[in-house]
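Participant: Quick one, fold the following:
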Amino acid sequence: MFYRNIDDIRLDMNKSGSVHEPFLFGINYEMSEGFFVPNPLLQTDILFQIKEAGNKSSDESEKVEAHLGSNPISYLEYENKFNVVHKGLRRGDSFLTNLTIKTPIETNISLLDIFKRSKSPYQLCLPDRFVCFSPERFVRITNGAISSNPMKGTIDAGIENAEQLILNDFKETAEHNTIVDLIRNDLSMVADNVRVERFRYIDRIKSRDREILQVSSEITGDLNDDYHSHLGDIIFKLLPAGSISGAPKAATVDLIRSAEREDRGYYTGIFGYYDGTDFDSAVLIRFIEQEGDRMYFRSGGGITAYSKCEDEYQEVLNKIYFPFI
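Facilitator: Below you'll find the predicted structure:
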């Protein structure tokens, strides 16, 4: 089920796709570990829900009130990481860099409880390791087309005129334009006739204590007729996900490593499900991991040359939440 040789996952995806056998898979950000589960609806070792498909139990967890406390890094610590990225941006190493942090949290509920209560399009739980409640698609493949919906631009919905503010913000617009160009280029490596179907639309994401707005776009391309037997090849060509690395990818990944100075693990990796006909996948964001008896919430945001450190620090803090009431 778990692999150190990630290329075996690619080959298994190709093989299962060629015979239309369902599978679940996941790959960590560093591409040093992953998992592959044939016929995943028949097992409960790894729990998942992707839109309407999954093995998530309908049994509700005990409705104790959930508490979430956090102890984020100081503004000064974040500023040091931000400055590493900003210097790289000014040198021209990158046009857009996704900078993330790891925040210790305290809660009275387990990873499994969080998974059971979560309301999100893409959910994954490896018990005693991590839980993810991602709002962001990586790619969807159906009827010969591949599409991606990158999210770039976040604001608290409670702010007056929030939608107009985020859509008219110069920095957020520049960041979003960059990621749309990156995803168009990525999809062009595996598909023809790549086009932007929807540009800068608003997703509303509700949590237990707030609602946030996120700006998304939809980019689509056409695949060759034999794409089922090349699902692994297609996905692996697109890694790492552009929305959680940046542009250009290779130099930006190096810049991320310099700024963050720790492995991300499965955070900002990807996972997905193939039902024998259609394929859907997500970026592993909105992510809580467990190490021994400690839990950590991972969050991040895109940095451009126009970014203000104070705003970016607040954004990563705003993304620490439970996706339920």
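
Participant: From here on, just use CA atoms for contacts and neighbour counts.
Facilitator: Fine.

Participant: Mind listing what's buried along stretch 298-307?
Facilitator: 298-305, 307 (16 or more other C-alpha atoms under 10 Å).

Participant: now swap in stretch 83-92 and tell me
Facilitator: Across stretch 83-92, burial judged by 16+ other C-alpha under 10 Å covers 85-86, 88-89.

Participant: quick revisit: in strands only, show me the buried residues of stretch 298-307.
Facilitator: In this view, the buried residues of stretch 298-307 that belong to strands under DSSP state E are 298-303.

Participant: farthest pair in those?
Facilitator: Arg298 and Ile303 (16.4 Å; C-alpha to C-alpha).

Participant: Once you drop chain neighbours, what's closest to Ser147?
Facilitator: Thr220 (4.2 Å; C-alpha to C-alpha, 6 or more residues apart in numbering).

Participant: Please apply the same query to Ile50.
Facilitator: Using C-alpha to C-alpha, 6+ apart, the closest residue to Ile50 is Tyr122 (4.7 Å).

Participant: Next, the second sequence, to be compared with the first:
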Amino acid sequence: MTLLASILFFEAIEQHYQNKLPFVVFRNPNETKLTAFLDLGTSANSETKFIVSPFDSSDYFTIHSHKILNIDYNSIHSTSKSDEIEWIDLEIKKNNHIQLIGKALSSIQTSLLKKVVLATSLEFDGASKSPFTYLKTILSKYTNTFNYLLFYPGYGVWLGATPERLITMSGRRLQTMALAGTRHLETNEWGIKEKEEQEFVVQEIVNTLAQYTASELINHSNAETIRAGQLEHLRTTITAELSISPIDAAHALHPTPAVGGVPKEDAVDFIRNQEQLDRSLYSGFLGVVSPEQTSLYVNLRCMSVHDDKATVYIGGGITEKSDPHDEWQEVLHKANTMGRILASEQ
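Facilitator: Predicted coordinates for the structure are as follows:
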């Protein structure tokens, strides 16, 4: 592994990017080590690699670690001009999303559907800074999320700061999480809607894992409150002993109820038929696969950047207790995770 000073670290990656070759730069939650995998575009495989799966596809692409760079990166504190971004056509987006929520609530009342996660995207046309500048701002603002910047031909540039781990797997031992419910930082208590939503997610994941192992080999913790930026979520840790591969385990769990819904098939059908959004890499999964351990994350709180336009992707869980206008406010709060990055003066 090559250890470089910060300026040389980023210069090497920028040169690679200028050659339009695949790469990823990432930092694990609550760590300072920043790692880059540079894929030289050859047919050579690497034992350690970074895989990325879109939301609606079992086909994933691989960024090989033909060259690995590491640095202990100390973030520079950044300030934001404002927490508010001028999103393009915001009122149209709002009306469309509220209408979609209405359709979901009708379906929940008349079908087996209990929860569906509905996504939208907000666009900002002032994203004129380098992707590497945005990454540095993410690293500064968010320390307990999985932070990344990647480029891959056909998908372009993506950045994110996701709070949700899909799986960590070493040998046969799998750890995953149920993450649901959203509230502002330091709100007094969780409501019934959020608690029910979290329970849906836990049960769906446990039921999925039970198809691959004995129920006594599945355990889960009590729900705890965790922080992600200026938001808080409910999280339950789930462990199991499995005899399938990490990639198979990831595909079995994906899409989790936190990005799809309950029951999974009904929710995915509703999303495909009604959402009218190409989620692309949003709410898919990504992370490192190595012989020792696989760590994959759900691609939340993310954006794509192309020609000074940033597209920020956001979703929220709809249950029978959802209020459409409250859900739209949650969309705006979640969008600000990346909005603060775009508004930064760094």
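
Participant: picking that back up, I'd like the buried residues of stretch 298-307 of the first structure as a markdown table, with distance to Thr173 of the first structure appended.
Facilitator: A markdown table is the format used below for those (distance: C-alpha to C-alpha, whole Å):
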| residue | distance to Thr173 of the first structure |
| --- | --- |
| Arg298 | 24 |
| Ser299 | 21 |
| Gly300 | 18 |
| Gly301 | 14 |
| Gly302 | 12 |
| Ile303 | 12 |
| Thr304 | 11 |
| Ala305 | 12 |
| Ser307 | 11 |
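
Participant: tell me the two of those residues that are most distant?
Facilitator: Every pair of these checked by C-alpha to C-alpha; the farthest is Arg298 and Ala305, at 23.2 Å.

Participant: before we move on, the earlier item: just give me the neighbour total for the residue nearest to Ser147 of the first structure.
Facilitator: 25 (other C-alpha atoms under 10 Å).

Participant: circling back to that earlier point, out of the buried residues of stretch 298-307 of the first structure, the closest to Ile179 of the first structure would be?
Facilitator: Gly302 (9.5 Å).

Participant: So that closest one sits against Ser94, correct?
Facilitator: No - using C-alpha atoms under 8 Å, Gly302 of the first structure is not in contact with Ser94; the gap is 11.4 Å.

Participant: need the helices for the stretch 1-150 of the first structure, in chain order.
Facilitator: Taking DSSP state H, counting those that start in this stretch as the test, the helices found in the stretch 1-150 of the first structure are 7-18, 75-91, 111-117.

Participant: How about the contacts made by Leu96 of the first structure?
Facilitator: 89, 175, 178-179, 246-248, 252, 302-305 (C-alpha atoms under 8 Å, 6 or more residues apart in numbering).

Participant: ok, now how distant is the aligned partner of it in the second structure from Gln198 of the second structure?
Facilitator: Aligned counterpart of Leu96 of the first structure in the second structure: Lys115 (TM-score structural alignment). To Gln198 of the second structure, Lys115 of the second structure is 11 Å away according to C-alpha to C-alpha, to the nearest Å.

Participant: picking that back up, what sits in contact with each of Gly302 and Ser94 of the first structure?
Facilitator: By C-alpha under 8 Å, 6+ apart, Gly302 of the first structure and Ser94 have these common neighbours: Gly246.
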